[in-house]
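Asks: here you go, sequence then predicted model.
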Amino acid sequence: MTMTRAAIIGGGVIGGGWAARFLLNGWDVQVFDPDPEAERKIGEVIANARASLPGLGNVALPDEGKLSFHDSIAEAVDGVVWVQESVPERLDLKQKVYGEVMTHVGEETIVGSSTSGFKPSELQEGQPKPEQIVVTHPFNPVYLLPLVELVTTPINHDVLIDRARDILTTLGMFPLHLKKEIDAHVADRFLEAVWREALWLIKDGIATTEEIDDAIRYGFGLRWAQMGLFETYRVAGGEAGMRHFISQFGPALQWPWTKLMDVPDLTDELIDTIADQSDAQSGHYTIRELERIRDANLVSKIRGLYRMDWGAGAIQRKHDMAIEAHAGLRRHVDEVDDLSKPVLTARRAVPTEWLDYNGHMNESRYLEAFSNASDRFMMMIGCDEQYIANGGSYFTAETHIRHLGEAHAGALITVHTQVIEGQGKKMHLFMEMRDEAGTVVATCEQMLLHVSLETRRSSPPAPQIEQALTKVARAHSALPTPQGLGAGIGSR
């Protein structure tokens, strides 16, 4: 039996996400789904995962596994260590699927269900080898979010439970083991409570779908993402802690603030209202576009948490360590008052995430800051988003940075740009970065070439771009040669 082979039964959004999670972590994946579009749909989900999951951590993932599609459940589960069932939420259908799955799986195969509502005992009932069936309920997108609710019953042996936890951990996930089963497990019960209240807020005309989502994503949702519920409230209690928080806010639980136990009827009118508002909010995006936007945002958030070794970032950090161990000023130049001196192209504070182990700005961040400054200068001569969208841009051919001082967290830094040459395809820049005291902390010399994005080769810029660049180059030609221009490594 291959120790890294999994079967996916049901290839919808969740099944496809599981396939991507296993596949990109080096497992061979065998899929069964009678949908004739299953291969296309899963392929699209995996394509999204390939664009996002590898960038989640700082260590390369294992070599991708082999993906195959099969005509029967028996073929799909042959020789696998893990079976993940993700068929629609109908108990009769799931039990029918398990009747076939359990007939063909090995004695040590773990069979997990993605069910968001059914208890494991309901899935185990009447099945051969029921002790091998557990609930492993993930959250969408499965290939990025680490939480998976592992729900077991007393007939599941400790050895199997430990193996399930270990396998899920090797996939970069966080198995939350629920030893006592309940309908909808734990996390979805929270979601259901929020969902019920949201339905009432729409029903009563208090808020729209977009306003409700804004309240979550711009407020408490960000807090929950890194501290959860109780730790957030503990902090809210101040130095006196959780006890003070409960004594202060606990009585509010008796006030009629919510309609939590009373759910509105999902009438056609309410369904239409919700659907119309959702269309107005997000209908101009396709589902795949929304997925890509969501994925990019999640990667950014989790990588931010990674640096703090907190929440989902701590899970990713641990996952990276395991893999390592196993694998060994938006103005046009025409609007600038005085072009006889270098142009201000950046003014910003140094964020803490830009610091390195020496307590000052990392060298890669100097390049990022200078790159942003040259991008700004490009915009100032008219090489803006619209120009680039029409097929013209500048590519950096060579960069030389000199580190002359230190920039620390919170320090205000500015970058002034001098044009050394601006003619034809060439744009030769020299940039100085100064701190708030006016001390030069770094310089950057950069040679850029105008390029056609259609041919990906150097080409003359549009006349208005060359005219603007030439205007600045002529104005700057009277400036003294900047110290460090043309310097080689180690020279002053």
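Replies: Noted; the coordinates are in hand.
Asks: from here on, just use CA atoms for contacts and neighbour counts.
Replies: Will do.
Asks: the stretch 201-350 of the chain: strands as residue ranges?
Replies: 343-349 (DSSP state E, counting those that start in this stretch).
Asks: ranges for the helices of it?
Replies: 209-215, 221-227, 230-236, 241-249, 268-282, 287-307, 311-326 (DSSP state H, counting those that start in this stretch).
Asks: just say which of those is most tucked in.
Replies: helix 311-326 (a mean of 18; mean count of other CA atoms under 10 Å).
Asks: tell me what it is packed against?
Replies: Under the contact criterion of 3 or more CA pairs under 8 Å, 6 or more residues apart in numbering; DSSP states H and E, helix 311-326 touches helix 158-170, helix 221-227, helix 287-307.
Asks: out of these, which gets nearest to Glu37?
Replies: helix 287-307 (15.8 Å; CA to CA).
Asks: what angle separates the closest one from helix 311-326?
Replies: For helix 287-307 against helix 311-326, the angle by axes from the mean of the first three to the mean of the last three CA atoms, to 10 degrees is 80 degrees.
Asks: with distance to Gly112 added, can I get the helices and strands packed on helix 311-326 in TSV?
Replies: Output for those, formatted as TSV (distance: least, CA to CA, whole Å):
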stretch	distance to Gly112
helix 158-170	9
helix 221-227	26
helix 287-307	25
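Asks: then this one, side by side with the first:
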Amino acid sequence: MKQRVAAIVGGGVIGGGWAARFLLNGWDVRVFDPDPQAQRKIGEVLDNARRSLPGLSDAPLPPEGRLSFHDDLAEAVRDAIWIQESVPERLDLKLKVYKEIQGACDVSAILGSSTSGFKPSELQQGSARPGQIVVTHPFNPVYLLPLIELVTTGANQAGLIDRAQDLLRGLGLFPLHVKKEIDAHIADRFLEAVWREALWLIRDGIATTEEVDEAIRMGFGIRWAQMGLFETYRVAGGEAGMRHFMAQFGPALKWPWTKLMDVPEFTEDLVDRIAEQSDAQSGKHSIRALERIRDGNLVGMMRALKARDWGAGAVLNGQDRRLKAGTPLAGDIDALEDPGRPILTLARAVPLDWTDYNGHMNEAKYLEAFAAATDRFMELIGCDAEYIAGGGSYFTAETHIRHLDEVNAGARIEVRTQMLLGSGKKLHLFHEMHAGDRLLATGEHFLLHVDLETRKPCPPSDRIEAAMARIAQARAGLPLPEGAGASIRGPS
């Protein structure tokens, strides 16, 4: 398949996040930004993304694409199939940039704008090809948060909209198609309402910046992360549901609780007060440190949602399924060219929540990784979910792990597995974990096949026996791998 190319026009915080999202999902990325610091800034964003994004996936990401920086806009966008504009929020500037882009880009390229405020019809005015331009408004950090507001007009053909959605999903994003344009789209209108009210609370001396933030993150912010607004209120209505909630709390909307129609004047006093309170609240951390704290928290929450296949976690699981399709981990034992060689049973990145206070992977997570590799090997020989549902499985009787080297968050690891013994009810596996050429750890597992009804050892199915016999025949005469048999006796 031809290498996919994305052009990033404007390499600030948002443009850098887009670059990381494309790059770490295997796209080549060309960046155009006249800022002489653009390469440094995007490099720092990429450092954070490489540390956090791969750990959201329990499947191997594709090899990282190639990043290049260009002084010529036409050169950057030529042959790109996706062009993401993230220049400052000035309509005249955006229209000027689009004219130059469309003079050089492929007519089939998608031109997405990161704008948080302008409507696509405003961006399309005077354009040579209005149907090529859509709003694709992301949320910071773009490399972690899945929501993209895809806002279109009647000028955009259905085929282009479908293609845009497919490409965004392929990046692990959630394209929310906003079919009727409005200023600031959907999500930022909510943020604007909360922002206005927060400014009044600070101006009137009712709350500090820290107290406003605590009210959000200790309460409804957590609820919103997994259920949103209306589903949260549906639950609040109890068994009677949403109608009861509206009847009970609807009248409160007539009370003067909020000042959403007014904005406090941005006086020097108000700006100084907010800046001073913010410095007192968060000034002990640099911006880069705050980004890493934010990223770690986001990854932890989204991985928790992933375990329940809910909200943003369901998006991540969908991306894992796409990544696993066609990877070397797909297939079964019959698909292996040489089953006597170590078999790739795990390929993934180390997530942030696998690291400990020393900054490297926690010893318990080595066991988790080796357990996942054992599960994958069981699937390869036929002990899959359907087989287990039928009443047979393997139970681990002994485990021995050697910790040989450390590995940090974001590092891509692989586990390769050898079957030292597979006969009757016994299964003896030896795993090696690598990060590139470095051997990080070995894990040795001895398992017994068990009847799940009697909970006693018993022989496996003929299919599993045949698969193990094929591997044993391919391994015949090979020595034990280094480190095997020291704590769990090797087969004689």
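Replies: Structure received. In this text the structure is predicted, and so the values were computed from the model without any measurement.
Asks: before we move on, back to that, closest one to Asn372 of the first structure among the helices of the stretch 201-350 of the first structure?
Replies: Once those are compared by CA to CA, helix 287-307 is nearest, at 18.7 Å.
Asks: in the second structure, what residues pair with that closest one?
Replies: Under TM-score structural alignment, the match for helix 287-307 of the first structure in the second structure covers residues 287-307.
Asks: can you list contacts of the matching stretch?
Replies: 48, 52-53, 55-56, 144, 226, 311-314, 316-317, 351-353 (CA atoms under 8 Å, 6 or more residues apart in numbering).
Asks: please redo it, this time with the cut-off set to 6 Å
Replies: Contact partners of stretch 287-307 of the second structure, identified using CA atoms under 6 Å, 6 or more residues apart in numbering, comprise 313-314.
Asks: so how far is it off the chain centroid?
Replies: Distance of stretch 287-307 of the second structure from the chain centroid (CA atoms, centre = their mean, to the nearest Å) equals 10 Å.
Asks: what's the average distance of it to the first structure?
Replies: Here the mean offset of stretch 287-307 of the second structure against the first structure after fitting is 0.6 Å, by mean CA distance after the TM-score superposition for the first structure.
Asks: picking that back up, and of the helices of the stretch 201-350 of the first structure, who's closest to Arg434 of the first structure?
Replies: helix 287-307 (27.2 Å).
Asks: surely Phe430 of the first structure meets Ala442?
Replies: No - with contact defined as CA atoms under 6 Å, Phe430 of the first structure does not reach Ala442; the gap is 10.9 Å.
Asks: out of the two, which sits in the busier spot?
Replies: More crowded of Phe430 of the first structure and Ala442, by other CA atoms under 10 Å: Phe430, with 27 against 20.
Asks: for that one, which non-adjacent residue is closest in space?
Replies: Nearest non-adjacent residue to Phe430 of the first structure, counting by CA to CA, 6 or more residues apart in numbering: Glu445, 4.5 Å away.
Asks: Asp71 of the second structure now?
Replies: Phe32 (6.3 Å).
Asks: need the contact list for the counterpart of that neighbour in the first structure.
Replies: Aligning on TM-score structural alignment places Phe32 of the second structure opposite Phe32 in the first structure. Listed by CA under 6 Å, 6+ apart, the contact set of Phe32 of the first structure reads 9, 70, 73, 76.
Asks: ok, those residues vs Glu363 of the first structure, which is closest?
Replies: Ile9 (48.1 Å).
Asks: which position in the second structure pairs with the closest one?
Replies: Per TM-score structural alignment, Ile9 of the first structure is aligned with Val9.
Asks: contact partners for its match?
Replies: Val9 of the second structure neighbours (CA under 6 Å, 6+ apart): 32, 85-86.
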